[in-house]
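# Give the three-dimensional model of this entry:
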Amino acid sequence: MQIRMCLGTVALILASAVSVTPASSQNTRDALADGVMSICADPYIYPSSSQGYPPGYDIEILEAIARTGGYRSDQFWVNSGTIGGLGRALRNSIAGGYCDVFIGVAVDDRQIDELAEKDLVFTLPYMALAFVPVVQGSAADAKSFEDLKGIKIGVSRTTPMDGYLLMHGFDREIYMRNDLVMEGMVRGEVDAAMLWSPSLGLAHRD
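Next up is the predicted model:
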């Protein structure tokens, strides 16, 4: 079964990577008073962050920042892909005082109020990543995103793309991870999918 990319004809949705930090600069100074920058990260979103080696680009970026500031760094691992998503992950980590910064978060204006309630803010974006459309079968001739209306689209749960599809009335087939979305396409469960671009590189590697 052939799966082909529909690049340049279907709109790509970009997610800018940011970190979440305490809203008050005084809180940040107090948190770093022990000379350690504690980093909250999801261990299951490689290549952003991982408990293995390499640790992921977000971990490496924050470790470099810590070294530049004269701090040591350590990690507090939290799964953001469970029920409750990012909100629960924040409550159980940085909002609970377990770390100084939560990395690998996509910019989402809908979360600003939720962050404010926890006395947290987004940093400035430092990277842009794309969710890439992949089509086959009944969706193979799609020339625009609107052409996918009425076609079930595979997507990884609790991602910015999952939220986008829900808000704009697209039919979704929810999977736990991007690799499972791809497996669903191979089995013919869906003819269209929105995949986080690094997952395609990982699939090619594996």
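# Could you use CA atoms for every contact and neighbour count after this?
Will do.
# How about residues contacting the longest helix anywhere in the chain?
Longest helix in the chain, counting residues (DSSP state H): helix 57-68. Residues outside helix 57-68 that contact it (CA atoms under 8 Å, 6 or more residues apart in numbering): 37, 39, 41, 47, 48, 49, 72, 73, 103, 104.
# Just say helix, strand or coil for residue 199.
helix (DSSP: H, G, I helix; E, B strand; the rest coil).
# Quick check: buried residues in the longest helix of the chain?
If you call a residue buried by 16 or more other CA atoms under 10 Å, then helix 57-68 has these buried ones: 58, 59, 62, 63, 66.
# got it, and stretch 29-42?
Buried residues in stretch 29-42, counting neighbours by 16+ other CA under 10 Å, are found at 31, 32, 36, 37, 38, 39, 40, 41, 42.
# now what about the host helix or strand of the fifth one, what contacts it?
To tie it back to what came earlier, the one meant is residue 38. Assigned by DSSP states H and E, residue 38 belongs to strand 36-41. With contact meaning CA under 8 Å, 6+ apart, strand 36-41 is reached by 31, 49, 59, 62, 66, 71-79, 93-94, 98-104.
# Can you tell me which of the residues you listed are classed as buried?
Neighbour counting with 16+ other CA under 10 Å marks 31, 49, 59, 62, 66, 71-73, 75-79, 93-94, 98-104 as buried within the contacts of strand 36-41.
# now the other sequence, so there's something to compare against:
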Amino acid sequence: MNKMKFSASYALMLVFALCLSHAYASDAPKTGTMPELVACLSDDNAPFSSSNGGGIDAEMSRRLGEFLHRPVRISWIAIPERGGLGRALRMAMKPGNCDLFFGIPVNGTANEDVLEQHLETSEPYLSTGYVLVAAKGSNVRTLDDAQRAQRVGVVTATPADMYLHKQRFNRIPYGNNRDLLDALSEGAVNAAVLWLPALASAEQRGFELWPNAIRDEHLPSPELETRFVIAMRSGEADLKANLNVALAHLRSDGSLDSILRRHGIARTHVQ
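Below is the predicted model of the structure:
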């Protein structure tokens, strides 16, 4: 009887030890057993990605690989002028090429290029938009002030340009962000509604903002906000689920905030 009790107790202890061992093993990094993840990134989209300097998405891909215990290889993709993101996605997401395509912008509920290619997407990992920047010596403090100002700069044919047009601002359109920043520096405009990542990229290249230049970091319009997701081929439910778990982890442990701070847009993470 005692022997039977001892055997039963030993068996229970053995089962518990095996379960505990399996739990620790599942948390431990796995090397040499998991297939490589190919992460495709635009080669010229700072501060999100740049083949010369890495960027937010490059750091994100490596951190996600660490969490998923999978080696990551970055493949730099040139977004063509003809066909744009849709053409890049069509070529990159063919079987055998990219597993993940980072930096997909979503305005509203979906990205049309992703829908056309029948791709899946992760949960948003980043949300950013436009900020109100006042020129040196300008008395513009708020968006209401800007609406009464004589000259408000904006890059033409952007969501901000359309927003200012609909709201009847005295907008002055510029061809690109560099020209708009020059106009602000020279006082050619009273203020500007500027794409925050473009401002962060300019600062990384050495552009210096004057004190109290940014007057409003959260302009109150969904039209001025863009979320970013990661695209993947359809039919990969496990990869999508694991990726979303990993993104949630990077948000909760502060990794995402650290990455965004290094690239000048820490205030734009998705909650």
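# Report the two of the buried residues of helix 57-68 of the first structure separated the most.
Farthest-apart pair in the buried residues of helix 57-68 of the first structure is 58 and 66; separation 12.3 Å (CA to CA).
# Okay, helices next: where are they in the first structure?
Going by DSSP H, the first structure shows helices at 25-31, 57-68, 85-91, 112-117, 160-167, 178-186, 197-205.
# could I get those as a markdown table with distance to residue 139 of the first structure?
Shown next, in a markdown table, are the helices of the first structure (distance: least, CA to CA, whole Å):
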| stretch | distance to residue 139 of the first structure |
| --- | --- |
| helix 25-31 | 49 |
| helix 57-68 | 34 |
| helix 85-91 | 30 |
| helix 112-117 | 35 |
| helix 160-167 | 16 |
| helix 178-186 | 12 |
| helix 197-205 | 19 |
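# Out of the ones you listed, which gets nearest to residue 126 of the first structure?
Nearest of the helices of the first structure to residue 126 of the first structure, taken as CA to CA: helix 57-68 at 10.0 Å.
# burial of the closest residue to residue 198 of the first structure other than its chain neighbours, as a residue count?
Spatially, and ignoring its direct neighbours in sequence, residue 198 of the first structure is nearest to residue 47 (7.2 Å; CA to CA, 6 or more residues apart in numbering). When neighbours are counted by other CA atoms under 10 Å, residue 47 of the first structure registers 17.
# mean shift between the strand holding residue 38 of the first structure and the second structure?
In the superposition with the second structure, the average deviation recorded for strand 36-41 of the first structure is 2.0 Å (mean CA distance after the TM-score superposition for the first structure).
# where do the strands sit along the second structure?
37-42, 44-45, 49-50, 72-77, 100-106, 119-121, 126-134, 152-155, 171-174, 191-195, 214-216, 225-233 (DSSP state E).
# would you list the ones you listed in a markdown table and tack on distance to residue 202 of the second structure?
Conversion of those to a markdown table gives the following (distance: least, CA to CA, whole Å):
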| stretch | distance to residue 202 of the second structure |
| --- | --- |
| strand 37-42 | 18 |
| strand 44-45 | 12 |
| strand 49-50 | 14 |
| strand 72-77 | 22 |
| strand 100-106 | 19 |
| strand 119-121 | 29 |
| strand 126-134 | 14 |
| strand 152-155 | 15 |
| strand 171-174 | 16 |
| strand 191-195 | 11 |
| strand 214-216 | 14 |
| strand 225-233 | 19 |
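# Tell me how many other residues crowd residue 189 of the second structure.
Residue 189 of the second structure has 24 nearby residues by other CA under 10 Å.
# Would you tell me which of the strands of the second structure gets closest to residue 252 of the second structure?
Checking those against residue 252 of the second structure by CA to CA gives strand 126-134 as the closest, at 13.6 Å.
# Return the mean post-superposition distance for that closest one against the first structure.
Strand 126-134 of the second structure sits 2.3 Å off on average (mean CA distance after the TM-score superposition for the first structure).
# for that strand, packing partners?
For strand 126-134 of the second structure, the packing partners by 3 or more CA pairs under 8 Å, 6 or more residues apart in numbering; DSSP states H and E come out as strand 191-195, helix 196-204, strand 214-216, strand 225-233.
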